[in-house]
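>>> I need the structure of the sequence given here:
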Amino acid sequence: MTAASETPALPTTRPAGCPYDPPETYATLREEAPTSQVRCPAGMDAWLVTRYSDVRAVLADRTMSSRGASSVHVNAGADLDGDFEVEVSPGSIIQLDGRDHSRLRKMVLAEFTVRRVEAMRTYVQELVESHLDAMLAKPGEADLVRDFALPIPSLVICELLGVPYADRERFQHQSGVLVSTDTTREQGQQAYEEISGFLAGLFTDKRKNPQDDLFSRLIARGEATGDALGMEELVMLGLSLLVAGHETTANMIALSTLVLLDHPQQRDVVLAAPERAVEELLRYLSVVQFGVLRYATEDVQVGTRAVKAGEWLVAALNSANRDEELFPAADKLDFHRESPRTHVAFGFGAHQCIGQQLARVELQEALTRLFRRVPDLRLAVPRESLAYKHNTLVYGVRELPVAWG
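This next block holds a predicted model:
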């Protein structure tokens, strides 16, 4: 790679006035340099992969390790380089590769099948309706993030995993620290220790008093098969599921609502065909905004670029989802787009998001029921006053004041 002083920085700045669009640089890179060198905030150089076909190829390649997790490249001060060997904790389903990853994924996948998730749809519907009842009982105004978008996926993941919802403020705060790109090592370590301690206590109790939830079933299944998960494995796995299980969906609900307030003519399509609409919203918004990190364990060809073993790559999901080669007029929100599920908003390959079916159900039910019951929903503040999450791994809007009636 070239000298650090000559290497451009990883694109992170969105175009002014376009809160839904990824950095403008991506469009130029897809045309002129689809796999190009960038300097990451973590302090190392990486190959930025911007074309859809190349992103899929990188994520599907088993020689591309996920050992650096999906996002360490945007954490300033991580100080990674090509010779860096990341120590992966047992149970880290996001970072593990090969057999270790497959073992954990197989244990968890049974809980997220289409059939099991569909069985939860009625519960999700009831949650959405109860939160709409509470929101509409307010005097004509509410914060959609606080009152609707955040509590629904938090309740769903708590119910599924077996985490007391009374502890939500605790893990929501810690999750916010862990997904912030401004978090220092000390702050991140403290948040990790706090949430790990909380989960360790929870698992100790579930071993003694199992309930009808995912964590209890994981413990019982492991003991029955002789493949019991140790406490460190359980904690790391639990942390991944808990954080990912509410952060992405909560931000998608709020940001999708804002998009639909900006495109009122599209709401009828959402109500008539929620499955198709949700897939297009996932593609268009791509809330995992800084891409996912991979480490080449062997020499490999990415497009026309030769990548050497020991080099890092960043697969830009939001660039791939705006690639006009696959998505004509990609910068346009189009609910009539063909093959909407070809997007990579949930990643691709062995590490594709386990909870994607659950996220789809939550988005479908939240958006359709919201706009069916509150057809006159509108912003309660000037559009330009909204604040966005430019410094978090998952993009979204910090607050969404809305009004009706």
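
>>> when you work out contacts or count neighbours from here on, use the C-alpha atoms and nothing else.
Will do.

>>> mind listing the strands for the stretch 1-150 of the chain?
Under the criterion DSSP state E, counting those that start in this stretch, the stretch 1-150 of the chain contains strands at 35-39, 45-49, 64-65, 141-143.

>>> for those, which one ends up most surrounded?
Each of these was assessed for mean neighbour count using mean count of other C-alpha atoms under 10 Å. The highest is strand 45-49, with a mean of 27.

>>> okay, angle between that strand and strand 35-39 too, please.
Following axes from the mean of the first three to the mean of the last three C-alpha atoms, to 10 degrees, one obtains 140 degrees for the angle between strand 45-49 and strand 35-39.

>>> any idea how far strand 45-49 is from the chain center?
In this view, strand 45-49 has its centroid 20 Å away from the chain centroid, taken as C-alpha atoms, centre = their mean, to the nearest Å.

>>> for stretch 26-46, same thing?
Between the centre of stretch 26-46 and the centre of its chain there are 21 Å (C-alpha atoms, centre = their mean).

>>> span of that stretch from start to end?
Across stretch 26-46, the straight-line distance between its terminal residues is 15 Å, by C-alpha to C-alpha, to the nearest Å.

>>> which residues touch it?
Stretch 26-46 has contacts (C-alpha atoms under 8 Å, 6 or more residues apart in numbering) with 1-2, 4, 7-11, 47-51, 72-82, 302-303, 305, 311-314, 319, 323.

>>> what's the answer for stretch 358-371, then?
Under the contact criterion C-alpha under 8 Å, 6+ apart, stretch 358-371 has outside partners 112, 117-118, 121, 124-125, 128-129, 132, 153, 249, 252-253, 256-257, 267, 270-271, 274-275, 278, 377.

>>> among those, name the ones in helices.
Judged by DSSP state H, the subset of the contacts of stretch 358-371 located in helices is 117-118, 121, 124-125, 128-129, 132, 153, 249, 252-253, 256-257, 267, 270-271, 274-275, 278.

>>> follow-up on the earlier one: from the contacts of stretch 26-46, which ones fall inside helices?
Per DSSP H, the subset of the contacts of stretch 26-46 in helices is Ser319.

>>> before we move on, back to that, export the strands of the stretch 1-150 of the chain to a markdown table and tack on distance to Tyr20?
Formatted as a markdown table, the entries for the strands of the stretch 1-150 of the chain read as follows, by distance: least, C-alpha to C-alpha, whole Å:
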| stretch | distance to Tyr20 |
| --- | --- |
| strand 35-39 | 23 |
| strand 45-49 | 20 |
| strand 64-65 | 29 |
| strand 141-143 | 20 |
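
>>> let's see this one next, to set against the first:
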Amino acid sequence: MTETVVFPQDRTCPYQPAPAYLPLAAERPLAQVALYDGRRVWAITSRDMARRLLTDPRISSDRTNPAWPMMFPVIAATVSDVQQKVMKIVTALVGVDGAVHSARRKMLIPSFTLRRINAQRPMIQEIVDRQLERMLGNGAPADLIPAFAAPVPVTILYRLMGIPDEDHDFFEKVSHQLAAGPNANEAYDELMAYMDKLIARKRRNPGDGVLDDLLAGRGGAADVGEVRGEELISTLVLQVAGGHGTTGTMISLSMFVLLQNPERLAELRADPSLLPTAVDELLRLLSIPDGVSRLATDDIEVEGTTIRKGDGVFFITSLINRDENVYETPDSLAWHRASARDHVSFGFGAHQCLGQNLARVTMEIALGTLIRRLPGLRLAAPAGEIPFNPTAGFQVLTELPVTW
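The predicted structure is shown next:
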């Protein structure tokens, strides 16, 4: 390359890779890119290489390492005490390696198995139906995001985690304040006090949510000892930040794409059994998180190139998931694609997304219900005028006006 691509780049379309990444795709399997401060790091664009490196113990997720590559100056800037607390909470699972990561992940695995999530299908369907009835009751047109796509996953997640229904609004409010609000310190104290009360309540009257599993030591939590309030907050905030936001975005962006591909939509309406594969194909094509960041902790030889110890390594999801060596016609939707589930939208290896079964089932039921019950669903504005915001390499529609 004659000029190093700066990473990350904004997309010009919410479901297509950034145009500036096209030279990187041509250089597969890896290339060098530059971060905001000029630091050169490795960009992985090959599906096979991505899988190989994401399972290599020399590729680290430890965000406390001083050499960790920062994508944005705002992240690298000095943060307040409460922001440090929040970062500690959010990275408690995804930002650690080895035995610590394995022990924390083991606590949660039994609650997110496919069998456990499939058993929640009636609950998920009930929440989807109730939210859709609310949207229909308010009449057309509607913004599908606040009316349906955003509240469905968060309600499902809170119910699964064991947060009482009457506390959902409170938890949603303080979670957002904790992440970005001006009253983050107060929100942190409120959340800690709330968790202390909730833990005491659940010890007196256990339920069957994820928090109850952790407190009771059920399944993989049996040998982790006493679970403290801060650990439970870490679990909750991580699942909220990584779960309902991404799933809600996938629901809205998937419908946006489907409504622009009427033939593919008609196929799903005619044969709902295609929905599970369609969900993975949409996850592959849309690739809403644009990059997964890692750090090399030792020299790694790959394809005749040496990734040096201390080098940043970024896995550019939108290019990996369109690797033409893996996917035929990678830029199109195909419900019968045998390799549809081979994407890396949930990561790969030890840090693969723990909530992927829940995300898939939620998307399948939410999209299937919209397709079945609203045969006349269509965009209420030209597709090119619908705004989106590629916030921090994460593709988000800011509104989705629809009618039916």
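
>>> circling back to that earlier point, of the contacts of stretch 358-371 of structure 1, grab the buried ones for ChimeraX.
Selecting only the buried members of the contacts of stretch 358-371 of structure 1 in ChimeraX, with burial defined as 16 or more other C-alpha atoms under 10 Å, works like this:
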select :112,117,121,124,125,128,129,132,153,249,252,253,256,257,267,270,271,274,275,278,377
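
>>> who's in contact with the most centrally placed residue in structure 1?
Most central in structure 1 under C-alpha atoms, centre = their mean is Thr248, positioned 4.2 Å from the mean C-alpha point. Counting by C-alpha under 8 Å, 6+ apart, Thr248 of structure 1 makes contact with 287-288, 394.

>>> that one -> structure 2?
Here Thr248 of structure 1 is matched to Thr246 in structure 2, going by TM-score structural alignment.

>>> gap between Ser339 of structure 1 and Ser196 of structure 1?
Using C-alpha to C-alpha, Ser339 of structure 1 is found at 40 Å from Ser196 of structure 1.

>>> more neighbours: which of these two?
When neighbours are counted by other C-alpha atoms under 10 Å, Ser196 comes out ahead of the other of Ser339 of structure 1 and Ser196, with 18 against 12.

>>> that's a strand at that one, yeah?
No - Ser196 of structure 1 sits outside any strand when classified using DSSP: H, G, I helix; E, B strand; the rest coil, being helix.

>>> helix or strand for the residue lying closest to it once chain neighbours are set aside, just tell me which one.
Nearest in space to Ser196 of structure 1, with sequence neighbours left out and distances taken as C-alpha to C-alpha, 6 or more residues apart in numbering, is Val235 at 5.9 Å. Val235 of structure 1 is part of helix 231-262, with elements assigned from DSSP states H and E.

>>> ok now that helix, how far from the chain's centre?
The answer for helix 231-262 of structure 1 is 6 Å, by C-alpha atoms, centre = their mean.

>>> can you list the buried residues in it?
Counting neighbours by 16+ other C-alpha under 10 Å, one finds that the buried residues in helix 231-262 of structure 1 are 231, 233-261.

>>> and stretch 12-24 of structure 2, by the same measure?
14-18, 20-21, 24.

>>> start and end of it, how far apart?
End residues of stretch 12-24 of structure 2 are separated by 17 Å (C-alpha to C-alpha).

>>> what about the closest residue to Phe148 of structure 1 other than its chain neighbours, how many neighbours?
Distances taken as C-alpha to C-alpha, 6+ apart put His131 closest to Phe148 of structure 1, at 6.2 Å, once the chain neighbours are dropped. Residues contacting His131 of structure 1 under the criterion other C-alpha under 10 Å number 19.

>>> the equivalent of His131 of structure 1 over in structure 2: what's it in contact with?
Matched to structure 2 by TM-score structural alignment, His131 of structure 1 sits across from Gln131. Neighbouring residues of Gln131 of structure 2 by C-alpha under 8 Å, 6+ apart: 147-148, 151-152.

>>> ok, for Ser154 of structure 1, nearest residue in space, not its chain neighbours?
In this structure, Ser154 of structure 1 finds its nearest non-sequential neighbour in His246, 5.2 Å apart by C-alpha to C-alpha, 6+ apart.

>>> residues contacting that neighbour?
Taking C-alpha under 8 Å, 6+ apart as the criterion, His246 of structure 1 is in contact with 150, 153-154, 157.

>>> which member of those residues is positioned nearest Lys106 of structure 1?
Ranked by distance to Lys106 of structure 1 (C-alpha to C-alpha), the contacts of His246 of structure 1 are led by Ile157 at 18.9 Å.

>>> quick one: the closest one from Arg14 of structure 1, how far?
The span separating Ile157 of structure 1 from Arg14 of structure 1 equals 31 Å under the rule C-alpha to C-alpha.

>>> those two: who's more crowded?
When Ile157 of structure 1 is set against Arg14 and neighbours are counted by other C-alpha under 10 Å, the residue ahead is Ile157, at 21 against 15.

>>> secondary structure element holding the more buried one?
With DSSP H and E as the criterion, the answer for Ile157 of structure 1 is helix 151-161.

>>> next helix or strand past that helix?
Moving toward the C-terminus from helix 151-161 of structure 1, the first helix or strand encountered (DSSP H and E) is helix 168-178.

>>> need the residues that contact that next one.
Applying C-alpha under 8 Å, 6+ apart, the set of residues contacting helix 168-178 of structure 1 from outside is 154, 183, 187-188, 191-192, 194-195, 243, 247.

>>> in contact with the residue lying closest to Asp147 of structure 1 once chain neighbours are set aside, which residues?
In space, and not counting its chain neighbours, Asp147 of structure 1 is closest to Met135: 6.5 Å by C-alpha to C-alpha, 6+ apart. The neighbourhood of Met135 of structure 1, defined by C-alpha under 8 Å, 6+ apart, consists of 142, 147-148.
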